[in-house]
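Q: fold the following for me, if possible:
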Amino acid sequence: MAGLRVRSVLVTGANRGIGLGFVQHFLKMPNPPQWVFATCRDPKGQRAQELQNLASKHPNLVIIPLEVSDPASIKAAAARVEELLGGSGLNILINNAGTAKPSSLDKETLETMTQTYITNTAGPLLLGQAFLPLLKKAAQGSPGSGLSCSKAAIVNMSSYAGSIEDVYVWEFGQVVSYRCSKAALNMLTKCQSLAYKEHGVLCVALHPGWVQTEMGGNSESFKPPLTVDASVQGMLKVLSSLSEKETGTFLDWEGKILPW
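A: As a prediction, the model looks like this:
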């Protein structure tokens, strides 16, 4: 992890699960970022209690309200981050906020499909647009050529469930709207990688593994194979090693290339 040295990072959906795990790991780094921006819907609410506790101990952690399905909220968050950075750029944007509604193909509705796409696909699109000026600024202010996460990067938290070639764990759950939204997010990552390469911004889609979270499932009867800690540790190791040749790829938490 020594390879990943960033001045600033923003994580969406940071009040629980993988998002909170990222925040905790960034704060524990030997050289932690000067700014860790953690966003969630309700920073003062009960579900953000752990984040609030962390913020009281770490002055470099700033909690920012953000609803990823609301363009006005995204704009306000970007303005706040820009103000706090005071002229410097944002090194990493981690689009982690996501939603999943467990329903089979015959039970999917327009409402579920739309809500899932807005959060999982349109949200990362709008966040990429809103934070691009700050990512460009970080890339311009970093020495050397080529792309890396230490310079400027958009990390989209995808899922192996979005692979069209290898429809992962279909027998366990169809979750069609979720699968479709993540396949679309993979395409968005590819598009971002092509459009933002000239600005020095690396873009990657990451599958965190099947993780013990509220979304991944964490009951006594069934525990997914990976802890949040192991997943985040693996992903940070992967991020520290990425270069220009990996931009626009779909990787898992161990750095393996996944089929589209």
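Q: CA only for contacts and neighbour counts going forward, please
A: Noted.
Q: next, count neighbours for residue 11.
A: 25 (other C-alpha atoms under 10 Å).
Q: I'd like the structure of this one too, to check against the first:
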Amino acid sequence: MAELSVRSVLVTGANRGLGLGLVQHFLRMPKPPQWIFAGCRDPKGQRAQELQNLASKHPNIIIIPLEVADPSSIKAAATKVGEHLGASGLNLLINNAGILKGNSLDTETLEDMREIYTTNTIGPLLMGQAFLPLLKKAAQGCPGSGLSCSKAAIINMSSYAGSIEDMYVWEYGQVVSYRCSKAALNMLSKCQSLAYKEHGILCVVLHPGWVQTDMGRSLSLLPPLTLDDSVQGILKVLSSLSEKDTGTFLDWEGKVMPW
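A: Model (predicted):
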């Protein structure tokens, strides 16, 4: 299997959980990315302390202030990343930032549904739009006609909980707004795969597993998957993706998930 090799990557929600784990594992690769852009809401806040410490030791980490629910923040982030990358463009965009509230069907509210949709679904839509010019540049700069994460790709972190066909862990938590937002993200990813293929950009939606993070523990059960196992699996899957995979819904082991 080919080793994942990317010159530049942007990870949203990179200050903790899966996002921080991805940044850490990118650094440990035999050939780390030249640029790792770590997007987070409040780079100077307490929750970003571990990311700040990491960036102070690794000059290839650039922390980007980024609130994916705010269009102006997304545009500013795209401008800043573009200034660093110039004509080379961005190889890999990982839309990882997401939020969850434990609402049931009876307790769901307009405000919570709107907030969760804005972050989990609209955020990745706007990120794709804003970073499309940089992804196009990266694709144009890579020889060959195939698609891969080393060339140009959008990876949307979804969830098995967004599967309509198989209502995963319903008995442990209805989390209605979260499920709906991820089902909508799956459709968005499919649309992106069709629209962006002509530009040489791979688009895949991934279920990282039920992971031992703050979000993963929100259902008051210990999730079965460690952060390291999830991220190692994700990077292995990313290294194997090709044109045949664009528009698919996969898990951290590369298995096809039910829509």
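Q: ends of stretch 138-157 of structure 2, how far apart?
A: The separation between the terminal residues of stretch 138-157 of structure 2, taken as C-alpha to C-alpha, to the nearest Å, is 21 Å.
Q: repeat for stretch 88-108 of structure 1
A: End-to-end for stretch 88-108 of structure 1, by C-alpha to C-alpha: 44 Å.
Q: for that stretch, buried residues please.
A: 88-100, 102-103 (16 or more other C-alpha atoms under 10 Å).
Q: ok now that stretch, how far from the chain's centre?
A: Distance, stretch centre to chain centre, for stretch 88-108 of structure 1: 8 Å (C-alpha atoms, centre = their mean, to the nearest Å).
Q: onto which residues of structure 2 does it map?
A: Taken onto structure 2 by TM-score structural alignment, stretch 88-108 of structure 1 occupies residues 88-108 there.
Q: what about the closest residue to residue 102 of structure 2 other than its chain neighbours, distance to residue 130 of structure 2?
A: Closest residue in space to residue 102 of structure 2, ignoring its immediate chain neighbours: residue 175 at 4.8 Å, by C-alpha to C-alpha, 6 or more residues apart in numbering. Per C-alpha to C-alpha, residue 175 of structure 2 is found 29 Å from residue 130 of structure 2.
Q: show me the strands in the stretch 1-150 of structure 2, by range?
A: All strands of the stretch 1-150 of structure 2, identified by DSSP state E, counting those that start in this stretch, fall at 8-11, 35-40, 61-65, 92-95.
Q: would CSV of those with distance to residue 19 of structure 2 be doable?
A: Shown next, in CSV, are the strands of the stretch 1-150 of structure 2 (distance: least, C-alpha to C-alpha, whole Å):
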stretch, distance to residue 19 of structure 2
strand 8-11, 6
strand 35-40, 8
strand 61-65, 12
strand 92-95, 9
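Q: number of nearby residues for residue 226 of structure 1?
A: A count of nearby residues for residue 226 of structure 1, using other C-alpha under 10 Å, gives 16.
Q: and it, what does it touch?
A: Shown in contact with residue 226 of structure 1 (C-alpha atoms under 8 Å, 6 or more residues apart in numbering): 209, 210, 211, 212.
Q: what does residue 244 of structure 1 align to in structure 2?
A: Residue 244 of structure 1 maps onto residue 243 in structure 2, by TM-score structural alignment.
Q: separation between the nearest residue to its match once chain neighbours are set aside and residue 105 of structure 2?
A: The spatially closest residue to residue 243 of structure 2, leaving aside those adjacent along the chain, is residue 147, at 4.7 Å (C-alpha to C-alpha, 6+ apart). Distance of residue 147 of structure 2 to residue 105 of structure 2, computed by C-alpha to C-alpha: 40 Å.
Q: cool, and residue 259 of structure 2?
A: 21 Å.
Q: ok, now which ones touch residue 95 of structure 1?
A: Per C-alpha under 8 Å, 6+ apart, neighbours of residue 95 of structure 1: 11, 12, 13, 124, 127, 154, 155, 156, 157.
Q: now, the most widely separated pair of the residues you listed?
A: Pairwise distances across the contacts of residue 95 of structure 1 (C-alpha to C-alpha) peak at 14.9 Å, for the pair 13 and 154.
Q: between these two, which has more neighbouring residues?
A: Set residue 13 of structure 1 next to residue 154 and count neighbours by other C-alpha under 10 Å: residue 154 wins out with 28 against 22.
Q: surely the more buried one is within a helix?
A: No: under DSSP: H, G, I helix; E, B strand; the rest coil, residue 154 of structure 1 sits outside any helix and is assigned strand.
Q: what sits against it?
A: Residue 154 of structure 1 is in contact with 92, 93, 94, 95, 128, 201, 202, 203, 204, counting by C-alpha under 8 Å, 6+ apart.
Q: related to what we said a few turns ago, dump the contacts of residue 95 of structure 1 into JSON lines; add distance to residue 230 of structure 1 as well.
A: Converted to JSON lines, the contacts of residue 95 of structure 1 look like this (distance: C-alpha to C-alpha, whole Å):
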{"residue": "11", "distance to residue 230 of structure 1": "18"}
{"residue": "12", "distance to residue 230 of structure 1": "19"}
{"residue": "13", "distance to residue 230 of structure 1": "19"}
{"residue": "124", "distance to residue 230 of structure 1": "24"}
{"residue": "127", "distance to residue 230 of structure 1": "27"}
{"residue": "154", "distance to residue 230 of structure 1": "21"}
{"residue": "155", "distance to residue 230 of structure 1": "18"}
{"residue": "156", "distance to residue 230 of structure 1": "18"}
{"residue": "157", "distance to residue 230 of structure 1": "16"}
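Q: ok, these vs residue 54 of structure 1, which is closest?
A: Taking C-alpha to C-alpha as the measure, residue 54 of structure 1 sits nearest to residue 11 out of these, at 14.4 Å.
Q: pretty sure that closest one contacts residue 23?
A: Yes: assessed by C-alpha atoms under 8 Å, residue 11 of structure 1 is found in contact with residue 23 at 7.3 Å.
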